[in-house]
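Chemist: sequence and predicted structure, then a few things I'm wondering about:
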Amino acid sequence: MLLALVVLAALVLLSVAVGSRPVGWSDIVAGLGGASDTLGEAAVTKRIPRTLLAVVVGAALGAAGAVLQGVTRNPLADPEILGVNMGASLAVVIGIAWFGMSTPSSFVWVAIAGAAAAAVFVYTVASLGRGGATPLKLALAGTATSAAFASFITALVLPRGDISGNVRSWQIGGVGGASFETIRLVVPFLLIGFAVCLLTSRGLNTLALGDDVASALGERVALTRAGAAVGAVMLCGASTAVAGPIGFVGLVIPHLCRLLVGVDHRWLVPFSAVAGAALLTAADVAGRIVARPSEIDVGIVTALIGAPFFIHIVRRQKVREL
């Protein structure tokens, strides 16, 4: 954990220093102090909220991924693959297109509601038929739901030229439009969601033994699963509201963290949060370096990283339902 925090701190400093305009140490120090007299200091001042947003959103997605994989006992679980992020996106787009929502505060509440509805819908669909909600059925139901929601979003946005540009840019997922006001708005929701996930982490360890064994050990299976899911949905919905649907962070990070700290969720959840923050910050920096003087949105970078990793997991698991 200490090493992960050191790496995260180094990436935060790199994110503040790297961009389309080169800056020196004097600019960084002055920018951190709030000065913006020179172009370099002004650039640093703009990068600070962007970096902080990448940290909090990455931490939220990493922790949510670890919890969702524990709740579903599904190694393929991810807020993007299970349709949770896309459900939040659809809810926000409906709010913008039909109800004229424009304030970040309304986006957060609507996104959380949409994420919750999507999670319930995907789990219900996957539970139908023989065998219940197996890993393959959850992945298929989530992928199909995400595709359907994406189609609905396109149908809503295409006739609306007044919102299409902003919505499409937001749909890619990015942290370029960060502000301290947005961060202050979303942090309470993320803290509550993270606290709920930590409180249920011991129960997730018991759920890993199977529902019958967990019940025999005195665990309230339904309550634990519902509580953990609520925490993960809050993390996904709030992060999607401010940064768009960023995928694959919640898939990649928990798998890597298990190699380092094991399967105990009391360690896995906080470690996944730190590692998720580091990954999203690094992806944001990479997007700025590769396309300089322009940039690639962080959602595209995480997709380039996560898609091959997803294929690797599927091949390694040799999905039994096939």
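Modeler: Structure's in. What do you need? Because the structure is a prediction, the values reported are computed rather than measured.

Chemist: going forward, measure contacts between C-alpha atoms and count neighbours the same way
Modeler: Noted.

Chemist: just the helices in the stretch 101-250 of the chain please.
Modeler: Taking DSSP state H, counting those that start in this stretch as the criterion, the stretch 101-250 of the chain carries its helices at 104-127, 135-157, 161-172, 180-199, 201-207, 211-216, 221-243, 249-261.

Chemist: alright, now check it against this:
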Amino acid sequence: MPSTAANAAATLSVAPMMDWTDRHCRYLHRLLSRHVLLYTEMVTAPALVRGGALHLLDYDVAEHPVALQLGGSDPAELAQAARLGATVGYDEINLNCGCPSDRVQSGTFGAILMRDPGLVAECVAAMRSAVTVPVTVKCRIGVDDQDPEEVLPEFLARIVAAGCERVTIHARKAWLKGLSPKENRDIPPLDYDLVMRMKGLFPHLHISINGGVETLAQAEALLESGLDGVMIGRAAYHQPADILASADRRIFGAGVDRTAEEVVEAMLPYIEAHLTGGGRLHQITRHMLGLFAGRPGARGWRRVLSEGATKPGAGPDLVRAAFAQVTALAPDAKAV
């Protein structure tokens, strides 16, 4: 798939989320939307280059357009990892400069890289020279006691000069000391206005905003305000149908709305293939728990899957039994 696929899809994207946006999650999200840009969980460059963990690059061809997010701080190693990702067909390579976890800090990558824009620029340049697909960056507005008004423009200028084609800005600081990764997602205040000012300073740079977006209507409003893209994280995971099922029509002006019922039916062959290959049902269904969020029968759907999917022999019949919890309260729903 040409690299322009990721650029076009970046108008709306689902954030890379550790332990969540694995290949099964992405397959589910792709069934809901043909056009949104999907991201892998962060994969560390050392794991690929030194550890040979190439299985971390596995994905289904149906996931396109799909981007690989890398973690690391060594330009040569990131270039090698980027090349590995591009070789297997990822449409974009993204550098993580936003994750605040202790594990990431100890590896000198993630949000701590906001302190060293020169090194980030070296990393981007090395990755850019290694691949032909877009090289992008996901960052925060700053870390700890940095003044975002000062550091963010410099950071963006350095990575753009190095060849970064798009940037996604999580519109919060990251506090590397004193806040947990979970608290860093909520406690630091959002500063959408600062991100908007960056668009004014860098009019030719595609800037996507991330952080605090919980509805598709919010995303539409941010796009109308002049930003190039919106990245949605937890809301897209916990209420995937609410965010993604009408995204093709509302955001991209193409395609028709999908329904959660249609997606459950479409997941069954995928589940069968996964089980045949030795996989377990819960590895897939844990990502499906929010499909009917806010709808009658949603609690029963979650309960049946949560209680049964880890049991030996659990398979498509359990998914059908869970779906019966929805159809029992919504008679118009089609059985699968």
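Modeler: Received the coordinates, thanks. Every value quoted in this text rests on a predicted model; they were computed, and no experiment measured them.

Chemist: TM-score of the superposed pair?
Modeler: The TM-score (TM-score structural alignment, normalised by the length of the first structure) is 0.25; 135 aligned residues with a C-alpha RMSD of 6.4 Å.

Chemist: of the helices of the stretch 101-250 of the first structure, which stretch is the most buried?
Modeler: When the helices of the stretch 101-250 of the first structure are scored by mean count of other C-alpha atoms under 10 Å, the highest mean neighbour count falls to helix 221-243 (a mean of 25).

Chemist: gap between that helix and the chain center?
Modeler: Averaging C-alpha positions (C-alpha atoms, centre = their mean, to the nearest Å) puts helix 221-243 of the first structure 11 Å from its chain's average.

Chemist: could you do stretch 197-215 of the first structure as well?
Modeler: Put simply, stretch 197-215 of the first structure sits 23 Å off its chain's centre (C-alpha atoms, centre = their mean).

Chemist: quick one: terminal-to-terminal distance for it?
Modeler: Terminal residues of stretch 197-215 of the first structure are spaced 20 Å apart (C-alpha to C-alpha, to the nearest Å).

Chemist: top strand in the second structure by residue count?
Modeler: The residue-count maximum for a strand in the second structure (DSSP state E) belongs to strand 37-44.

Chemist: what is that strand packed up against?
Modeler: Secondary structure elements in contact with strand 37-44 of the second structure, counted by 3 or more C-alpha pairs under 8 Å, 6 or more residues apart in numbering; DSSP states H and E, are strand 12-14, helix 23-32, strand 66-71.

Chemist: would you mind getting the angle between it and strand 66-71?
Modeler: 30 degrees (axes from the mean of the first three to the mean of the last three C-alpha atoms, to 10 degrees).

Chemist: regarding the second structure, what is its longest helix?
Modeler: helix 260-276 (DSSP state H).

Chemist: what is it packed up against?
Modeler: Packed against helix 260-276 of the second structure by the contact rule (3+ C-alpha pairs under 8 Å, 6+ apart) you find helix 23-32, helix 316-329.

Chemist: out of the helices and strands packed on strand 37-44 of the second structure, nearest to Tyr192 of the second structure?
Modeler: Tyr192 of the second structure lies closest, by C-alpha to C-alpha, to one member of those: strand 12-14, at 16.6 Å.

Chemist: can you name the secondary structure element that comes next after the longest helix of the second structure?
Modeler: The helix or strand immediately downstream of helix 260-276 of the second structure is helix 282-285, counting by DSSP states H and E.

Chemist: same for the next helix-or-strand element following that next one, what does it pack against?
Modeler: Using DSSP H and E, the helix or strand that follows helix 282-285 of the second structure in sequence is helix 298-308. Counting by 3+ C-alpha pairs under 8 Å, 6+ apart, the packing neighbours recorded for helix 298-308 of the second structure are helix 282-285, helix 316-329.

Chemist: make CSV out of these and add mean neighbour count and distance to Met267 of the second structure.
Modeler: Output for those, formatted as CSV (neighbours: other C-alpha atoms under 10 Å; distance: least, C-alpha to C-alpha, whole Å):
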stretch, mean neighbour count, distance to Met267 of the second structure
helix 282-285, 20, 9
helix 316-329, 19, 9
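
Chemist: kindly reformat the ones you listed as CSV and extend each row with distance to Ala8 of the second structure.
Modeler: Shown next, in CSV, are these (distance: least, C-alpha to C-alpha, whole Å):
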stretch, distance to Ala8 of the second structure
helix 282-285, 28
helix 316-329, 34
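
Chemist: Met234 is in contact with Val108 of the first structure, correct?
Modeler: No: using C-alpha atoms under 8 Å, Val108 of the first structure is not in contact with Met234, being 9.2 Å away.

Chemist: follow-up on the earlier one: dump the helices and strands packed on helix 260-276 of the second structure into TSV; add distance to Tyr270 of the second structure as well.
Modeler: Formatted as TSV, these follow (distance: least, C-alpha to C-alpha, whole Å):
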stretch	distance to Tyr270 of the second structure
helix 23-32	9
helix 316-329	10
